[in-house]
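> quick one, what's the 3D model for this:
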Amino acid sequence: MPNFQISINDINQTAANTGVGADATSGQAASINDSDLIFDTGGSWDWYSGGPEVNVQLDTNVVNQTAVNTALDGDASSAQAAGINDPDALVDSGSGGPDFNFQISTNLINQTAVNTAVDVDSLFPLG
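The predicted structure follows:
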């Protein structure tokens, strides 16, 4: 019997902070736990019982984090943490001819931070 397992996990986080006479800060934390298991105990293909078994496991895990902090006369800072835990198992204990087993995992973490701080006192030293 064919087994199909498809997992798609997507986290998008965006922070934009602007501080005037104050600090602009952001903190982001993201975590994906994607434990997948296919356990196939069926018999394999032979000429009398039909075609071969097909086991397919597709995982896509994506974390996107973007932070833009702008501070006038303050501090601009950001902290980002992301983790993907993707333990996959595909176990085929069938007997006989060959089965077709496919396991594809795609894990992607994108983190972007832009921090700009302007000290207005130094812009006008005589003021």
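
> rest of the way, CA atoms for contacts and neighbours
OK.

> pretty sure residue 107 sits against residue 82.
No - counting by CA atoms under 8 Å, residue 107 sits too far from residue 82 to count as a contact (11.6 Å).

> just want the most central residue of this protein.
residue 62 (3.0 Å; CA atoms, centre = their mean).

> one more, for comparison:
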Amino acid sequence: MPDFEFSFNDINQTAVNTALGGNATSAQAAAIDDRDTFFDSGDSWDWSSGAPDINVQVDTNVINQTAVNTALDGDAHSSQFAALDDRDTVVDQGSHDSSDLNFHIDTNLINQTAVNTAVDLDHLFPFG
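Take a look at the predicted model:
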């Protein structure tokens, strides 16, 4: 029994906060759950009964998170969380097994960028 999974998962998150006399705060959370489970409970391939079982999983998972927080007379905060779960599970309980084929090719990428700037206007100019 052949099983093919081709998936592309892409999450882009951008937060831009500006506060004057207050706080600039951002929080981002991203999660990708891209599991492939291949379960074979029948009689698998033996040389007299046919072709092997084939499982193919090709994944590309990308998470991009960008936060830019600027506070004048306040605080600038950001928090970012990203998680990828990209498992490939093959369970074969056949009684006449030979080589089943399992291919798992994945590309997982997490980019996180945070730029936080806080300016205290009361003390910006020493002779003010």
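
> work out the TM-score between the chains.
The TM-score (TM-score structural alignment, normalised by the length of structure 1) is 0.79; 126 aligned residues with a CA RMSD of 2.3 Å.

> circling back to that earlier point, who's in contact with the counterpart of the residue nearest to the centre of structure 1 in structure 2?
Aligned counterpart of residue 62 of structure 1 in structure 2: residue 62 (TM-score structural alignment). By CA atoms under 8 Å, 6 or more residues apart in numbering, the contact list for residue 62 of structure 2 reads 9, 10, 11, 108, 109, 110.

> same question, residue 53 of structure 2
1, 2, 44, 45, 100, 101.

> ok, now residue 5 of structure 1?
38, 56, 57, 58 are the contacts of residue 5 of structure 1 under CA under 8 Å, 6+ apart.

> so how far does the host helix or strand of the second one sit from its counterpart in structure 2?
Counting by DSSP states H and E, the secondary-structure element that holds residue 56 of structure 1 is strand 54-72. For strand 54-72 of structure 1, the mean distance from the matching residues in structure 2 following superposition reads 1.5 Å, by mean CA distance after the TM-score superposition for structure 1.

> residue 36 of structure 1 contacts residue 87, correct?
Yes - using CA under 8 Å, residue 36 of structure 1 is in contact with residue 87, at 6.6 Å.

> who has more neighbours out of those two?
Neighbours were counted for residue 36 of structure 1 and for residue 87 using other CA atoms under 10 Å; residue 36 has more, 16 against 11.

> now the strands for structure 1?
3-20, 24-33, 36-40, 54-72, 76-85, 88-92, 100-118 (DSSP state E).

> wait, which of those strands is closest to residue 125 of structure 1?
strand 100-118 (13.5 Å; CA to CA).

> quick one: end-to-end length of stretch 26-41 of structure 1, please.
49 Å (CA to CA, to the nearest Å).

> number of nearby residues for residue 81 of structure 2?
12.

> can you give me the distance of it to residue 114 of structure 2?
Counting by CA to CA - residue 81 of structure 2 and residue 114 of structure 2 are separated by 12 Å.

> and the nearest residue to residue 82 of structure 2 once chain neighbours are set aside, how many neighbours?
Distances taken as CA to CA, 6 or more residues apart in numbering place residue 30 nearest to residue 82 of structure 2, at 4.7 Å, with adjacent residues excluded. Taking other CA under 10 Å as the criterion, the count of residues near residue 30 of structure 2 is 16.

> give me every residue that touches residue 30 of structure 2.
11, 63, 81, 82, 83.

> one more: residue 9 of structure 2?
32, 59, 60, 61, 62.

> residues in contact with the third one?
Residue 60 of structure 2 is in contact with 7, 8, 9, 106, 107, 108, counting by CA under 8 Å, 6+ apart.

> then residue 48 of structure 1?
Per CA under 8 Å, 6+ apart, neighbours of residue 48 of structure 1: none.

> quick one: residue 16 of structure 2 from residue 78 of structure 2, how far?
On the measure of CA to CA, residue 16 of structure 2 and residue 78 of structure 2 end up 10 Å apart.
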